[in-house]
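# Got a sequence here, can you model it:
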Amino acid sequence: MKKKWWKESVVYQIYPRSFKDSNADGIGDIKGITEKLEYIKELGVDVVWISPVYDSPCDDNGYDISDYKAILKEFGTMEEFDTMLDTAHHLGLKVIMDLVVNHTSDEHRWFVESSKSKDNPYRDYYIWRTSKNGKEPNNWGASFGGSAWEYDEKTDMYYLHLFSRKQPDLNWENQKVRDEVFEMMDWWCQKGIDGFRMDVISMISKVQSFPDGELNGGLYGNGSPYYINGPRVHEYLQEMNQKVLSKYDLITVGEAAGVTIEEAIKYANENETELNMVFQFEHVSIGDGELGKWTTKRFDLQELKKVMTKWQTKLQGKAWNSLYLGNHDQPRSVSRFGNDKVEYREVSAKMLATCIHMMQGTPYIYQGEELGMTNAYFDKIEEYRDIETLNIYEELTSSGLISKEEMMKCIQARGRDNARTPMQWDDSEYAGFSTVKPWINVNKNYKRINAKEQLKRHDSVFRYYQKLIQLRKEYDIIPYGDYTLMEEDHKQIFAYKREYDNNKLLVILNFTDKEAQMSLPEEFMGKHVKCLISNYDRQVIQKNVVLMPYEALVLYI
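Prediction:
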């Protein structure tokens, strides 16, 4: 296995709108990021991933881009971006940008031209189709609810949008589109950024016959078999790699919904012909039900062990893993996979961090995760801002598929705004994020959970993350070691072994609020065994170890 800097790195994700407001307008901005880079450096991470700051009407919080080479005014200016980039580099931090090229905004210059007439030079930059039997070209549903097709009266045709109707899909079949995208990427690389996180990159190639999708009891057909890991996706990414990525020393990660092991090995192969790694979603989809993620059902530990182990063992030596439990599209990890009750929040947040950071792959920390920030649990739909949440609430409740009360519980458990409440910096009003009311409400628990309080305390979640990150830099076994699942059938414990160069690690995690017992393998008994990290102050290691609620224990030979 080749050693690479990005395999040994830890990435910190910033959602700019919710990170730090420097100019008192209630919205986070680029200067706010610059102000807090020292904090990120203190945590010990190597790379900062910044969610979109490009010019955008913000129908989907900036994932609908109207100009790839301009900064959205409410986030600041390009000069402020350059200052932020220089400051990060001065601190030894690399910066990766969100690349959103499956779709643009309908306010992008290309789409404005494309929609003018059927013979406009930009017409073929997007996917236009005629009506079929007086209806949409096919029955596909959009990810944010409704049909994936929007009718355009002027040209009497429909355009495809796999997300919001204000996010028309680009036509990657068109060489000119690809060349425009590659030129724009190269422009950012020359500016000095260090890589890209590629939004829904597994969706850029569509089956060109656009067949109907299965209905599966919903209102719309599931088109995903025809646009996820599509027929030319690897060809497009290899072209991107040849024309742009291979010319720079970058870190690249592709968001790849619906990716299989076989596909991931192509996307993130060791020869680096496409990307460094992908985000897969199998583990964060555990517990999904008839209405997809809109459920209050908890994850199943046996299933989690199975999924995580599959990705660890089947990519071993063939492709690289990305490691995460939370991001801007997921609920808070401590609420989803741990226990956010007061007595267990910190210890379970540390346990989850240990689980992820001791695996093979590159760990990603989402802003506030290093503090153990929790779901917001807003109880009124009016408090939510996310387009997906608001559209699906309306669609599912008005169609009678679920009651409003039940839907609110699902949103509290799984809605994307849980991750988007303002970063909790201190216990002052608005959590030190802003001096005015923010664009979305602050989580009510900010007086108790905030960075200022945690930085003062040696046993805080922040300090624990710091130690995990430091260990990854000290021990090659952590990024590179082979993985083996232990105690496969244990109902409470997730345990795994890592091996590298005659060194061994044993990671033992209690995923429950009850004590759990496990018999240690003989090789991990004796004086030569060292406890690398534990979220309880454990002094004695015995053959039959009894783990405390949510205890994490890492033993090293």
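# can we go C-alpha only for contacts and neighbour counts from here?
Fine.
# How about the contacts made by the residue nearest the centre of the chain?
In the chain, the centroid-proximal residue (CA atoms, centre = their mean) is Asn327; its distance is 3.9 Å. Asn327 sits next to Gln13, Ile365, Tyr366, Ala419 when contact means CA atoms under 8 Å, 6 or more residues apart in numbering.
# Mind giving me the packing neighbours of the helix or strand hosting the first one?
Which is Gln13. Assessed by DSSP states H and E, Gln13 sits inside strand 11-14. Contact here means 3 or more CA pairs under 8 Å, 6 or more residues apart in numbering; DSSP states H and E; on that basis strand 11-14 packs against strand 47-50, strand 362-366.
# to compare against the first, here's another:
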Amino acid sequence: MAYEPKRRGDWPAAPVIYEIYPRSFRDTTGSGEGDLNGITEGLSHVVDLGVDAIWISPFFVSPHADGGYDVADHRNIDPRYGTLRDFETLVETAHKRGLKVMIDQVLNHTSDKHPWFQRAIDGNSDCADRYVWRDPKPDGTAPNNWLSQFGPPAWTWNHKRRQYYFHQFLAGQPSLDLRNEVVQDKHRTQIQCWRDRGVDGFRFDVCTSYLFDPSMKDNPPASPDVQDKVSGENFVPYTYQDHVYDMLPGDGVDYMKKLRDWAGDDAWLLGEISSGNQSIELACRMTAPDKLDACYTTDLPENKGKPRAIADILSREDKPGAAWWMSSHDQPRHLTIAGDGSDRDARLFAMQCALLPGPWLVFQGEELALPQPDLTREETTDPLDLLYWPDGPGREGARVPIPWHEGADNFGFTSGTPWLPMRWPSGKAVMRQADDGGVAAFYRKLTEARRTHGLGRGTAEVADIADDYIELSLKTPEGNFRAAINHSGEGRAHPDGCGDPVLISHKGDGLPPRSAALYTA
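Modelled structure (predicted):
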């Protein structure tokens, strides 16, 4: 029987969600940065793809030390993006066009410019209790060996308080104490505030980082097999630890029930798994009718979307709990990292995500077959990319503004100077990809196929597997299917017992090289 997740209001059971990084989507003011009105103007393109919802990355008040994920005011719009009225117009327009609206919620930390943190530094004990302050060891060193996920120590000294504060990311992103009742109450009211403004769901940033063991014991060293599973490049010191005390201990999974209670039963909730340890298993544990609707992990993109990575994820799921994706604001564009940059490979990776049970996350521009841009050190502003330059993850490249009109100044993104340089190859703009032969048009075929055949609501079992090939048996509410995904440079015959495919990523004899196909079974 096909897996049927709980329906949330009038959300589809396994939605296709299009992530928009607002600073890089479309600019209407000439500032060189995208804005909320630019999203509203560009919704026709998103609607044409046939997706169910948009997820908007942070647009809140922020000094932008970490791309907007260092929030100084969770309930107001950063002026660079517009006004609350602009946001309300965006939501109204999206709803009229049949799109649900999800926004980010960054609950784990604030900016160090947040009024709470500034008051804590000035000696306000109530505000200090909302963060994680600890005295130094007798020798003046940090309370324990915990590292930030970017690699440096997770403790920064503040001379005014003569204490260390904890931060799981940048020093400018002090971690909140999510067990603090005042923090919980503020989070509940801010979530309800955005629901009152028409928001249909939320993506929760780094929700596996919310809680830590109050004992604050040192993390043990990671064994080689654990290090390989910790999210991030293995030259980052963070991967050298087994994160058993600083991430999601004990009651962490049940904390997702609070998020459900705060958001309401009809909101669709997506969580980011920021721990590589038991990532898929955590995604399943955090996904339930009274918790989140899905989580996403880095397993697939960090393994370049390979067939054995797909099989590994499916084998570790006791139910579909993981969303499928390849690129995001936090990952380099997969067409370059995992593919050869061709439209052919763009269709291959899109189709393999679309075939699998569960939600599908699409990052702005992947439907245009955008490659990963090259940026110089001088052009780069992302702190993680700069920390390991030139071997950082390439987050900034994924955030280069998307092209709208080929031949126009700055590809029609802005009348000013774009905040990152735009050196896109020809043939990638929105207005060039919308025709029947473009990659964007193929995305539309995939979203239609998911609805017609119930693919997102099915189950998948591995029927055949090799390093460069996977064959899946799919059972959905609409019938039984066979999927074949060929990563090799050689063609293959169609699977035994299968005739012509219902849908194929590109045509040729049999199953062509670097292609995927769906068959009735």
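# Report the TM-score for the pair.
Once superposed, the chains reach a TM-score of 0.91 (TM-score structural alignment, normalised by the length of the second structure), with 498 aligned residues with a CA RMSD of 2.0 Å.
# hmm, back to that, relative to Tyr220 of the first structure, which of the helices and strands packed on strand 11-14 of the first structure is closest?
Evaluated with CA to CA, those place strand 362-366 nearest to Tyr220 of the first structure, the distance being 32.7 Å.
# ok, residues contacting the following helix or strand past that closest one?
The helix or strand immediately downstream of strand 362-366 of the first structure is helix 387-398, counting by DSSP H and E. Applying CA under 8 Å, 6+ apart, the contact partners of helix 387-398 of the first structure are 59-60, 143-146, 381, 384, 402-404, 407, 411, 415-416.
# Can you give me the buried ones in helix 387-398 of the first structure?
In terms of neighbour count (16 or more other CA atoms under 10 Å), helix 387-398 of the first structure has its buried residues at Ile387, Glu388, Thr389, Leu390, Ile392, Tyr393, Glu395, Leu396.
# Using JSON lines, lay out these together with distance to Phe524 of the first structure.
Formatted as JSON lines, those follow (distance: CA to CA, whole Å):
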{"residue": "Ile387", "distance to Phe524 of the first structure": "50"}
{"residue": "Glu388", "distance to Phe524 of the first structure": "48"}
{"residue": "Thr389", "distance to Phe524 of the first structure": "48"}
{"residue": "Leu390", "distance to Phe524 of the first structure": "51"}
{"residue": "Ile392", "distance to Phe524 of the first structure": "50"}
{"residue": "Tyr393", "distance to Phe524 of the first structure": "51"}
{"residue": "Glu395", "distance to Phe524 of the first structure": "54"}
{"residue": "Leu396", "distance to Phe524 of the first structure": "52"}
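# In the second structure, which residue range corresponds to stretch 28-42 of the first structure?
Under TM-score structural alignment, stretch 28-42 of the first structure corresponds to residues 34-48 of the second structure.
# how far does that stretch stretch from start to finish?
Across stretch 34-48 of the second structure, the terminal residues are separated by 20 Å (CA to CA, to the nearest Å).
# Please enumerate residues in contact with that stretch?
So stretch 34-48 of the second structure is in contact with 18, 22-28, 80-82, 86-87, 89-90, 93-94, 97-99, 413-414, 430, 444, going by CA under 8 Å, 6+ apart.
# Out of these, list just those in strands.
Among these, DSSP state E puts Tyr18 in strands.
# Buried only: go through the contacts of stretch 34-48 of the second structure for me.
18, 22-28, 80-82, 86-87, 90, 94, 99, 413-414, 430, 444.
# Could I get the full set of helices for the stretch 51-200 of the second structure?
84-96, 115-121, 125-128, 181-196 (DSSP state H, counting those that start in this stretch).
# a markdown table for the ones you listed, including distance to Ala434 of the second structure?
Converted to a markdown table, these look like this (distance: least, CA to CA, whole Å):
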| stretch | distance to Ala434 of the second structure |
| --- | --- |
| helix 84-96 | 20 |
| helix 115-121 | 46 |
| helix 125-128 | 51 |
| helix 181-196 | 33 |
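# so where do the helices sit in the stretch 151-300 of the first structure?
With helices called from DSSP H, counting those that start in this stretch, the stretch 151-300 of the first structure shows them at 175-191, 233-243, 261-267.
# so can I have CSV of the ones you listed showing distance to Asn133 of the first structure and mean neighbour count?
Output for the helices of the stretch 151-300 of the first structure, formatted as CSV (distance: least, CA to CA, whole Å; neighbours: other CA atoms under 10 Å):
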stretch, distance to Asn133 of the first structure, mean neighbour count
helix 175-191, 30, 16
helix 233-243, 30, 17
helix 261-267, 36, 19
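# Go through these and name the closest to Tyr159 of the first structure.
Of all the helices of the stretch 151-300 of the first structure, helix 175-191 comes closest under CA to CA, at 16.0 Å.
# which residues in the second structure does the closest one align to?
Using TM-score structural alignment, helix 175-191 of the first structure pairs with 181-197 in the second structure.
# what sits up against that stretch?
Counting by CA under 8 Å, 6+ apart, His74, Arg75, Glu88, Gln105, Leu107, Arg130, Leu176, Asp177, Leu178, Gly201, Trp262, Ala263 sit against stretch 181-197 of the second structure.
# What subset of the residues you listed is buried?
By 16+ other CA under 10 Å, the contacts of stretch 181-197 of the second structure give His74, Arg75, Gln105, Leu107, Arg130, Leu176, Asp177, Leu178, Gly201, Trp262, Ala263 as buried.
# Can you say which two of these are spatially most distant?
Arg130 and Gly201 (25.7 Å).
# Let me know the distance separating the corresponding residue of the second structure for Ser115 of the first structure from Arg130 of the second structure.
Mapped onto the second structure by TM-score structural alignment, Ser115 of the first structure lines up with Ile121. With distances taken as CA to CA, Ile121 of the second structure is found 12 Å from Arg130 of the second structure.
# Val183 of the second structure too?
Taking CA to CA, one finds Val183 of the second structure at 6 Å from Arg130 of the second structure.
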